[in-house]
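Visitor: Structure for the following, please:
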Amino acid sequence: MTKQKQHQNLSQPRDGGYTIIESLVAMIVVSVLMIAIAPVMAFSVATRVQARRTELATQAAKAYINGLRSQSIKFGGTIKGFPARYTTTNQEDLANAPVPGNNADLYCVDMDGTGSCETISTKDFYVQGAWLNPDPSITNNDPTLKGYQLLVRVYRADSFASGITLNPTPKTAKQSVVGSGLGDRTRPVVEMSTEIPATGNPSYKSILDRLKKTTP
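Guide: Okay, the predicted model is just below:
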């Protein structure tokens, strides 16, 4: 009888489960792994946010260009944002146009549906335009009848918040979707250039006429 009892005791499994020490070790291992991957996850999210912002800024730039071509944005019109004149003898120097001093005369793209652009918003954009046409017959800062080369810079609305100073040399200080994280408010999110043809002229004819006048 004693031997049978001993045999039964030996055949019974021991109590399962983790000890307190094993649980602590598991928690430490998980914590170390989370600390290791947290920066990668944060960088991934920030890059995704900046890529989305760049996409929306590109749409804002295209809307601005279309507004100029359709003349819904025009010199002296009710919609603010007609590009400012940039005077230079070098046709390729438009990228050096000065950055805006403030947002008073910039084109607003309301992305958060409030009805206006606010400098506390992280979704709204302000669009800066600068035009170049060395034709000396343009005397009233309205190049619509002649056509012009256009530079477009799209800034976050909060780039004009109090205490923010825009980078004065955006030509040499571009943003990077991969390396900029949530972005640098002192630089444009998007910068592009295009041609705005003279009224009634196809763009290639407008460019040809302008090149003829600037060729020595």
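
Visitor: contacts and neighbour counts: CA atoms only from here.
Guide: OK.

Visitor: Would you mind measuring from residue 176 to residue 94?
Guide: 21 Å (CA to CA, to the nearest Å).

Visitor: Repeat that for residue 179.
Guide: For residue 179 relative to residue 94 (CA to CA), the value is 26 Å.

Visitor: and the two? which has more neighbours close in?
Guide: residue 94 (20 against 12; other CA atoms under 10 Å).

Visitor: which SS state does the more buried one fall under?
Guide: The assignment at residue 94 comes out as helix when based on DSSP: H, G, I helix; E, B strand; the rest coil.

Visitor: In this structure residue 157 contacts residue 124, no?
Guide: Yes - between residue 157 and residue 124 there is a contact at 5.2 Å, judged by CA atoms under 8 Å.

Visitor: Now do the shared contacts for the two.
Guide: By the contact definition CA atoms under 8 Å, 6 or more residues apart in numbering, residue 157 and residue 124 are jointly contacted by 117, 118.

Visitor: To compare with the earlier structure, here is another sequence to fold:
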Amino acid sequence: MIKPKQQQIPPQSNQAGFTIIESLLAILVVTILMVGVAPVIVLSVATRVQAKRVEQGADAARAYIDGVRSGAVGAPNPPIATTAFSGNAAPSSALPSCPTSNSYCSGSQSLYCVNLDENNGCTSNSNKDLIIQAFRNGVPARPQNGYKLGIRVYRADAFSTPGPLKTMGVDKAKAQTFSAGALDRKSPQFETTTEIAGNNTSLRNLCARLRNPGNIANSCQ
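Guide: Okay, the predicted model is just below:
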């Protein structure tokens, strides 16, 4: 008579699956890694956003200058009295009405709206729109003689809070391309000067604009 062989039951392993403690430790490790990496990701994104905003400011200034040179955009008025453009005051913190995109704001021939969001015109509560402060020298009624043009590009939301706007010449202020610059709304995103040649520009006109007024021997004849 053949005896049936007794089937052996394999012993259960004490390492099968994860225990609750191991799962909690894994969650804790992942959480610590996320907490450590998250600030780096946030700073990286903020830096890219701010760098893009500064780049847009430079592009807006170039487009405005091209428009003035071609005659599509009128010359800013009135001309400033000072010959030192760096000392020209920043605009008031109260933004006038700017209902029309890519045009001068109402009642102003020196603040220009650059619309970059989905709404028409520029408003102080927009974090995308830009405001160009434009100023020039020369005779008020004769921009055709040519003039020196100054440009400062501000964020539209720089006008949303009280307090003076800043300039590079007076405050040594300029928007930074890294993340800290995103918090500095009052500084210009971009600032530059250029020469605009008019239809009647002459050597005497150029001399009058470019000469050093502090040098009495430097005269335009």
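
Visitor: neighbours around residue 59 of structure 2, how many?
Guide: 14.

Visitor: Tell me the secondary structure of it, please.
Guide: Residue 59 of structure 2 ends up helix, using three-state DSSP.

Visitor: what's the closest non-adjacent residue to the aligned partner of residue 87 of structure 2 in structure 1?
Guide: The alignment partner of residue 87 of structure 2 in structure 1, by TM-score structural alignment, is residue 96. Leaving aside its chain neighbours, residue 96 of structure 1 sits nearest to residue 171 (6.3 Å; criterion: CA to CA, 6 or more residues apart in numbering).

Visitor: go on, residue 88 of structure 2?
Guide: residue 82 (7.2 Å).

Visitor: So the residue most central in space within structure 1 versus residue 154 of structure 1, what's the distance?
Guide: Nearest to the mean C-alpha position of structure 1, by CA atoms, centre = their mean, lies residue 189 at 2.8 Å. As judged by CA to CA, residue 189 of structure 1 and residue 154 of structure 1 stand 6 Å apart.

Visitor: still on that earlier bit, can you tell me which residues contact the match of residue 87 of structure 2?
Guide: Contact partners of residue 96 of structure 1, counting by CA under 8 Å, 6+ apart, are 169, 170, 171.

Visitor: Go through those residues and flag the ones preserved in structure 2.
Guide: Shared with structure 2 under both residues aligned by TM-score structural alignment, their matches' CA atoms under 8 Å, the contacts from the contacts of residue 96 of structure 1 are residue 171.

Visitor: which of the contacts of residue 96 of structure 1 count as buried?
Guide: 170, 171 (16 or more other CA atoms under 10 Å).

Visitor: Give me the longest strand you can find in structure 2.
Guide: For structure 2, the strand reaching the highest residue count under DSSP state E is reported as strand 147-155.

Visitor: Return the distance of it from the chain's centre.
Guide: Chain-centre distance of strand 147-155 of structure 2: 13 Å, with CA atoms, centre = their mean, to the nearest Å.

Visitor: just checking, what packs against that strand?
Guide: The helices and strands touching strand 147-155 of structure 2, judged by 3 or more CA pairs under 8 Å, 6 or more residues apart in numbering; DSSP states H and E, are helix 20-70, strand 130-136, strand 190-196.

Visitor: Tell me which helix or strand comes right after the first one.
Guide: Pointing back at helix 20-70 of structure 2 there. strand 103-104 (DSSP states H and E).

Visitor: what's stretch 113-127 of structure 2 aligned against in structure 1?
Guide: The alignment of stretch 113-127 of structure 2 onto structure 1 (TM-score structural alignment) spans residues 108-122.

Visitor: Other residues contacting that stretch?
Guide: 60, 80-81, 123-127, 156-161.

Visitor: Just list the residues touching residue 57 of structure 1, thanks.
Guide: 125, 154, 155, 189, 190.

Visitor: which residues sit in contact with the fourth one?
Guide: Under the criterion of CA under 8 Å, 6+ apart, the contact list for residue 189 of structure 1 reads 53, 54, 57, 153, 154, 155, 156, 175, 183.

Visitor: Kindly recompute the last result at 10 Å.
Guide: The contact partners of residue 189 of structure 1, taken as CA atoms under 10 Å, 6 or more residues apart in numbering, are 50-51, 53-58, 125, 153-156, 174-177, 183.

Visitor: Correct me if wrong: residue 176 of structure 2 contacts residue 48.
Guide: No - in this structure, residue 176 of structure 2 is not within contact of residue 48 by CA atoms under 10 Å, at 11.4 Å.

Visitor: more neighbours, the two?
Guide: More crowded of residue 176 of structure 2 and residue 48, by other CA under 10 Å: residue 176, with 20 against 13.

Visitor: Trace that one over to structure 1, please.
Guide: Using TM-score structural alignment, residue 176 of structure 2 lines up with residue 176 in structure 1.

Visitor: ok so, going back, how big's the offset between the longest strand of structure 2 and structure 1?
Guide: By mean CA distance after the TM-score superposition for structure 1, the fitted strand 147-155 of structure 2 averages 1.1 Å away from its aligned residues in structure 1.

Visitor: report the angle between the axes of that strand and helix 20-70?
Guide: 160 degrees (axes from the mean of the first three to the mean of the last three CA atoms, to 10 degrees).
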